[in-house]
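K.L.:
Sharing a model prediction with you, sequence too.
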Amino acid sequence: MGKGGVSSFIRHHFRHFNAAALVDAAQAYRDLLDDNGFMFLAMAGAMSTAELGLSLAEMIRRDKVHAICCTGANLEEDIFNLVAHNHYIRVPNYRELSPQDEKKLLERKLNRVTDTCIPEEEAIKRIEKVVLDLWVEADQKGERCFPHEFFYRMLRSGTLRNHYEIDEKESWMLAASERNLAIFVPGWEDSTLGNIYASHCMRGHIQNVHTVKTGMEYMMHLAKWYQEVSKGHPIGFFQIGGGIAGDFPISVVPVLRQELKQNVPLWSYFCQISDSTTSYGSYSGAVPNEKITWEKLDVATPKFIIESDATIVAPLIFAYVLDQV
């Protein structure tokens, strides 16, 4: 399909309901960028294991995503896939697995994420060996870094390059490290490597538990980033899923406006791909207008909710944004 083909196809066929919301959100994404805007991506779920890097990496390299807030799982799982892709096992009939089948996967050291199993030895342990050296080295020097900064060091060192099992263009973390993209990872301890870091602290391999900086410091870092960037650019908020990856960063605006009395602009665009519903009382299912009451969005802010599967929707929106004539 030629240049403009994807977006033309989407505009022609996606006319109603969630399909129409996708078109409107994608076009408004383009419009924000055309207005010298920056887009902030909030990414929950298992999107890295779903290989969102296939499209997200290009979005980063072509300056269509300017900062990311994600779970610790998404941060590490892109790198797991980078070095162990050929050892992953896909389980297309995962809904039919019995408890005994699951136990067999455990015995094979395969950690299942829906239809995909992450191999313990080739992915997790391989990365642990490399990043542990960085943690210990920093600890001994009295240095402190954010989780993503340690991962950037690891990727830039070239230590893993001989182990890459996918095209480098398909790793969003590699793209982010090349651009030195701003990344924010609240609750990083709720991840595999976060758990492993805690275990090394408990075993005494790392003396200062704060060698890896905390979520509170991430919020302060995000506040500084937002203050600086919003001086010259409207900033949009594109959210995949819910939970802390979205709730944490979107709150930086009321922190600045209400607590620090800084006259920063509100978010200039909002879109969420969600499968959560308002009636369940979840923050993730809250409609965008509710965010007006928290001083995150304005009345005139372009707002979209696409109630669908992010593994389908996000690549389509990214393709639409990238496929400009």
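P.N.:
Structure's in. What do you need? Values in this document were obtained by computation on a predicted structure and should not be read as measured data.

K.L.:
Please count neighbours and contacts with C-alpha atoms only from this point.
P.N.:
Noted.

K.L.:
what about residue 289, how many residues close to it?
P.N.:
14 (other C-alpha atoms under 10 Å).

K.L.:
quick one: contacts for it?
P.N.:
With contact taken as C-alpha atoms under 8 Å, 6 or more residues apart in numbering, residue 289 is in contact with 297, 299.

K.L.:
can you confirm it is in a strand?
P.N.:
No. Residue state for residue 289 (DSSP: H, G, I helix; E, B strand; the rest coil) corresponds to helix; a strand is not indicated.

K.L.:
quick one, helices of this structure?
P.N.:
Assigned by DSSP state H, the chain shows helices spanning 5-13, 17-34, 53-61, 72-84, 99-107, 126-141, 147-157, 172-179, 192-202, 215-229, 244-250, 252-254, 310-322.

K.L.:
For the third one, give me every contacting residue.
P.N.:
Contacts of helix 53-61 with the rest of the structure, by C-alpha under 8 Å, 6+ apart, involve 65-66, 78, 169-176, 179, 315, 318-319, 322.

K.L.:
hmm, try it at 7 Å
P.N.:
With contact meaning C-alpha atoms under 7 Å, 6 or more residues apart in numbering, helix 53-61 is reached by 65, 169, 170, 171, 172, 175, 176, 315, 318.

K.L.:
A further structure is provided below for comparison with the first:
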Amino acid sequence: DWIVSTGANLYHDMHYGLGMHLHHGSPFVSDVELRQAGVIRIYDIFFEYDVLLDTDAFVREVIAAPEFGRAMSSAEFHYRLGGYVAAREKLLSTEGHSLIAACHRAGVPVYTSSPGDSSIGMNVAAMALTGSKLVIDPNLDVNETAAIVYGAKRDGGKSGVLILGGGSPKNFVLQTEPQIQEVLGLPEKGHDYFLQITDARADTGGLSGATPSEAVSWGKIDPDQLPSAVVVYTDSTIALPLLAAYALANREARPLRRLYDRREAMLARLRDDYVAHLGTRG
């Protein structure tokens, strides 16, 4: 199990674990008045500007720790950051409210395809101005995610993708197969299972609405599995709770795979096979 999210989702997720207050409101209000009142709006979710400032301060305080003084993948960064959020949850008795903290406890790697495109990345950049050596390395992200898929397939397993929405995280999950096949030149056929929940249309040409059939042409989806691929056109906040409720009601909990703890071994395997492949070509 592994996740690719936007940095914005992970940043705003932390508000809950840090015990901050968000409110339900109407999207049909004056945003000029909200700005004057120091209120931020995300459609119908409202929170005070201080929520941003306090979350920023938390992130900067955390990444000032020595353990963040080097380059790392976004999975390692989020795992370490999630540990601090989990500790704050425990202190505030808010456990179970933050995704990034839950992933830390379960050893689930969490990647982001655009580290700089969020308030988390903005704070990392700000700290770099005063000497921080923290760098979120996209090369590690590309290779680690490919190694996860490659390892699952080489061990006789399968790879399935569940996509909520689309955009950059969608491609980052799916591009693992072209990375293995097209770039590294290793034999593979594509992901085995594809389930997407989206409200985006295919005819606009955008990635969010791209169909699994289109993904087959890129090598992202195994063509033999295309008939079982599913696209559900609805809001993710409707569909995901239904899927989660069904899974919890009909399946026993299974042992955690803790892929975070196995990242280095999986990456070494991918590296070794790629180097061996280069040797056969030379």
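P.N.:
Thanks, I have it. Computed from a prediction, not measured in an experiment: that's the story for all the values here.

K.L.:
overall similarity of the pair, as a TM-score.
P.N.:
Counting by TM-score structural alignment, normalised by the length of structure 2, the TM-score of this superposition works out to 0.79. Behind it: 247 aligned residues with a C-alpha RMSD of 2.3 Å.

K.L.:
Identify the residue nearest the counterpart of residue 260 of structure 1 in structure 2 in space, chain neighbours excluded?
P.N.:
When structure 2 is aligned by TM-score structural alignment, residue 260 of structure 1 is paired with residue 184. Excluding its sequence neighbours, the residue lying closest to residue 184 of structure 2 (C-alpha to C-alpha, 6 or more residues apart in numbering) is residue 274, at 6.3 Å.

K.L.:
Is it correct that that neighbour falls within a helix?
P.N.:
Yes. The assignment for residue 274 of structure 2 is a helix, going by three-state DSSP.

K.L.:
hmm, back to that, only the buried members of the contacts of helix 53-61 of structure 1: can you turn that into a PyMOL selection?
P.N.:
Per 16 or more other C-alpha atoms under 10 Å, the buried members of these correspond to this PyMOL selection:
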select buried, resi 65+169+170+171+172+175+176+315+318
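
K.L.:
Which pair in the contacts of helix 53-61 of structure 1 has the greatest spatial separation?
P.N.:
176 and 315 (17.5 Å; C-alpha to C-alpha).

K.L.:
re earlier: how about the residue nearest to residue 184 of structure 2, what's its match in structure 1?
P.N.:
Residue 274 of structure 2 maps onto nothing in structure 1, by TM-score structural alignment.

K.L.:
Just give me the match in structure 1 for residue 200 of structure 2.
P.N.:
Checking TM-score structural alignment: residue 200 of structure 2 goes with residue 276.

K.L.:
With residue 63 of structure 2 instead?
P.N.:
Under TM-score structural alignment, residue 63 of structure 2 pairs with residue 135 in structure 1.

K.L.:
hmm, back to that, any idea how far the residue nearest to residue 184 of structure 2 is from residue 220 of structure 2?
P.N.:
Distance, residue 274 of structure 2 to residue 220 of structure 2, using C-alpha to C-alpha, to the nearest Å: 19 Å.

K.L.:
For burial, what's the neighbour tally of the aligned residue in structure 2 for residue 180 of structure 1?
P.N.:
In structure 2, the residue matched to residue 180 of structure 1 (TM-score structural alignment) is residue 107. Applying other C-alpha under 10 Å, we find 19 residues neighbouring residue 107 of structure 2.

K.L.:
cool, residue 88 of structure 2 as well?
P.N.:
17.

K.L.:
ditto for the one 3 residues further on
P.N.:
One way to gauge burial is a neighbour count; for residue 91 of structure 2, by other C-alpha under 10 Å, it gives 12.

K.L.:
who touches the alignment partner in structure 2 of residue 324 of structure 1 in this structure?
P.N.:
Taking TM-score structural alignment, the alignment pairs residue 324 of structure 1 with residue 250 from structure 2. If a contact means C-alpha under 7 Å, 6+ apart, then residue 250 of structure 2 has no contacts.

K.L.:
Look up how far residue 79 of structure 2 lies from residue 250 of structure 2.
P.N.:
30 Å.

K.L.:
Kindly report the same for residue 224 of structure 2.
P.N.:
35 Å.

K.L.:
again with residue 93 of structure 2
P.N.:
Counting by C-alpha to C-alpha - residue 93 of structure 2 and residue 79 of structure 2 are separated by 20 Å.

K.L.:
Which one's more surrounded, these two?
P.N.:
residue 79 (25 against 13).

K.L.:
correct me, but the more buried one touches residue 104?
P.N.:
Yes. Counting by C-alpha atoms under 7 Å, residue 79 of structure 2 touches residue 104, with 5.2 Å between them.

K.L.:
Count the residues that sit near residue 200 of structure 2.
P.N.:
18.

K.L.:
Tell me which residues touch it, please.
P.N.:
Contacts of residue 200 of structure 2 by C-alpha under 7 Å, 6+ apart are 208, 209.

K.L.:
That one and residue 163 of structure 2, how far apart?
P.N.:
12 Å.

K.L.:
And for residue 194 of structure 2?
P.N.:
For residue 194 of structure 2 relative to residue 163 of structure 2 (C-alpha to C-alpha), the value is 8 Å.

K.L.:
what's the answer for residue 145 of structure 2, then?
P.N.:
Taking C-alpha to C-alpha, one finds residue 145 of structure 2 at 15 Å from residue 163 of structure 2.

K.L.:
out of the two, which sits in the busier spot?
P.N.:
More neighbours surround residue 145 than the other of residue 145 of structure 2 and residue 163, with 27 against 22 (other C-alpha under 10 Å).

K.L.:
Nearest residue to the more buried one in space, ignoring adjacent ones along the chain?
P.N.:
residue 176 (6.4 Å).

K.L.:
Sweet, I'm off.
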